[in-house]
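In: Sequence and computational prediction follow.
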Amino acid sequence: MSTNHVQSAVTVLGLGPMGRALAGAFVEAGVRTTVWNRTAGRDTDLVGKGAVSAATAEEAVAASELVIVCVVNYDASDGVLRREDVTAALKGRTVVNLTADTPQRARDTAVWAAAHGVDYLDGAIMTPAPSIGTTEAVFIHSGPAELYRRHQPVLAALGGTHTHLGEEIGRAAGFDIALLDIFWTTMAGYVHALALAKAEGIDGRELAPFAQGIGAILPPLFAEFAEDFDSASYSGAINPLTSAVSTMAHVVHTAEAHGIDSGVMRAAEGLVRRTIALGHGGDGASRLAEVLGRR
């Protein structure tokens, strides 16, 4: 197929909120876009804007060399891609899987793709659906660099920034999982704080500005802890673990006095106490990552 065809046509499999946003951005950018979804009827607005509706996944795959998949998980994507008729239609084409799942699932899919003559890139979307097609969108990709370069012009139609993280196919999912870890543990802490604050007669609206102040000090700490961890210095000069564990205990005691479940904070406190018991009480929080990673 010609390079012009590669850069002017795309198929999107999966039309949940994110899939519809991806397809809409391609259509808006003037890319010939074929769409398919397991549940019928989700493509009506996209067709009205110029997308082409495919009756089957096989028909959708056959319409473009570049196939974007965005469904709930790899069980769902396998259920589409590994059907015999679809697999046959994919031979010689490129799949960019933007479905969120684990790094190992990405590696397994790459092995399957290679065995069936399918070029494969894995990726992740790091921003919500409304960002797609804008400068705020953030995409990460991994897999063969030449393959990424070939399709980058059409992927650019999705807006925002696109970063190729390396040829090892699981790297994008690895970044995604690590960043989701940050997000969800942070959100778990925040909702726990909201419950604790309410129990103490503090409204969420009152707490929010101060919570944002806490959030503002985190970016430099992220960089500092990363340097400490990578260099194995584990500096505790500012806040050693022996000091940190005391404040964590205050949170647990206050919350549980109000009958608020503190399982997440208890787990964190337990990790700190275990690390102190191993002789690292004078170290900083980056030492916790080293202890967690021990085999």
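Out: Here it is on my side, so go on. This is a predicted model, so every value here is computed, not measured.
In: CA only for contacts and neighbour counts going forward, please
Out: Fine.
In: And the helices in the stretch 151-295 of the chain?
Out: 171-199, 204-231, 241-257, 263-275, 286-292 (DSSP state H, counting those that start in this stretch).
In: and if you look at the stretch 1-150 of the chain?
Out: Under DSSP H, counting those that start in this stretch, the stretch 1-150 of the chain gives helices at 3-6, 17-28, 44-49, 57-62, 74-81, 84-90, 103-115, 145-155.
In: do you know which of those lies nearest Thr185?
Out: helix 103-115 (19.6 Å; Cα to Cα).
In: which strands and helices sit next to the closest one?
Out: With contacts defined as 3 or more Cα pairs under 8 Å, 6 or more residues apart in numbering; DSSP states H and E, the packing partners of helix 103-115 are strand 119-125, helix 171-199.
In: Most tightly packed of those?
Out: Greatest average neighbour count among the helices and strands packed on helix 103-115 goes to strand 119-125 (a mean of 25), per mean count of other Cα atoms under 10 Å.
In: alright, now check it against this:
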Amino acid sequence: MTTASERNDAQPAVTVIGLGEMGFALAGAFLEGGHPTTVWNRTAERADPLVARGAERAATVRDAVAASPLVVVSVKGNATARALLESSGDALSGRSVLNLTDGTSAESRAVAEWVGDQGAQYLHGQIMTIAPGIGGAETVVFYGGSDAVFHRFQPALRLIGGRATLVSADAGVPALYGMAVHGTMWGALNGFLHAAALLSSEGIEVKRFLDDAGPSVAALLGSFPMMADEVDRGEYATQYGALQHHRPSVEDLVRESEARNIDVDFPGYTLGLVNKALENGHGDDSYSRLIEHFRKR
């Protein structure tokens, strides 16, 4: 039976399956946005504060799925997400599933295919924030999958994050986007912490360094579009800043780190990449050439 709230396209009913830290925040955002919200969690007591705020507690996953046209899943792992959805039986048919569970691109695609086979539409989302950031105007969420689901529920999706973007019809792409951001983040953070250790060994305040070197650090991000263009074109020859000119600076960083008893694994890895590229005759190419090292053949 279709309820009045299900027919309300302005504020459709939403179900949230999984009330961990992120799922709890999601359910709260939908409630605050005025959406009739049904919740289910394996540990039922976790829903108590949400029920006190107006949420409906479903006794089973099947009941939760049947309650709303939009079913949001936020659990640990896509295997768990699929198992829970499977337990809803034929209640899934005709619904729209938004899976916000972390995992690989292949896992996302597998869940998308299975959901489609059940007569439901599928959208996968990759949230680029921690739970307190849910609902922020600048919070980024990458979506992939059904264009129809994205546009039908776009107002509700913006309650999760103001920067909601449908990046592909392929449900696996959001996971790749997320991993690309995280990979860039960890590389940058590790580089910065190595730099901080180097500076601290001299008694230099790291904040002072940032005040003085801010423009140089900011310029690094400004180089990404140029590198992206080189990678996309597969053309790396450059007039300035070629790999052969990087090597002396990396060697200096390794020697300085050794002299100060700072771990050299991070700059040493970079030096190894540069040396290998030079040995292969790429000394006149830009730093982007090193992507070939990461592409296993």
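Out: Everything's here; your move. From a predicted model like this one, the values you see are computed outputs, not experimental measurements.
In: Any idea what the TM-score comes out to?
Out: The pair, once superposed, lands on a TM-score of 0.88 when counted by TM-score structural alignment, normalised by the length of the first structure; 293 aligned residues with a Cα RMSD of 2.4 Å.
In: on that earlier part again, using JSON lines, lay out the helices of the stretch 1-150 of the first structure together with mean neighbour count.
Out: As requested, the helices of the stretch 1-150 of the first structure are exported to JSON lines (neighbours: other Cα atoms under 10 Å):
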{"stretch": "helix 3-6", "mean neighbour count": "12"}
{"stretch": "helix 17-28", "mean neighbour count": "23"}
{"stretch": "helix 44-49", "mean neighbour count": "14"}
{"stretch": "helix 57-62", "mean neighbour count": "22"}
{"stretch": "helix 74-81", "mean neighbour count": "16"}
{"stretch": "helix 84-90", "mean neighbour count": "17"}
{"stretch": "helix 103-115", "mean neighbour count": "17"}
{"stretch": "helix 145-155", "mean neighbour count": "15"}
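In: Kindly present these as JSON lines, with separate columns for distance to Gly215 of the first structure.
Out: What follows is the helices of the stretch 1-150 of the first structure, written out as JSON lines (distance: least, Cα to Cα, whole Å):
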{"stretch": "helix 3-6", "distance to Gly215 of the first structure": "43"}
{"stretch": "helix 17-28", "distance to Gly215 of the first structure": "27"}
{"stretch": "helix 44-49", "distance to Gly215 of the first structure": "38"}
{"stretch": "helix 57-62", "distance to Gly215 of the first structure": "44"}
{"stretch": "helix 74-81", "distance to Gly215 of the first structure": "33"}
{"stretch": "helix 84-90", "distance to Gly215 of the first structure": "45"}
{"stretch": "helix 103-115", "distance to Gly215 of the first structure": "29"}
{"stretch": "helix 145-155", "distance to Gly215 of the first structure": "32"}
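In: who wins for proximity to Glu227 of the first structure among these?
Out: In terms of Cα to Cα, the element of the helices of the stretch 1-150 of the first structure nearest to Glu227 of the first structure is helix 103-115, at 24.3 Å.
In: Nearest residue to the aligned partner of Gly170 of the first structure in the second structure in space, please, no chain neighbours.
Out: Aligned by TM-score structural alignment, Gly170 of the first structure pairs with Gly172 of the second structure. Once flanking residues are discounted, Gly172 of the second structure sits nearest to Ser105: 4.0 Å by Cα to Cα, 6 or more residues apart in numbering.
In: Do I have it right that the one you found meets Asp170?
Out: No. Using Cα atoms under 8 Å, Ser105 of the second structure is not in contact with Asp170, being 9.3 Å away.
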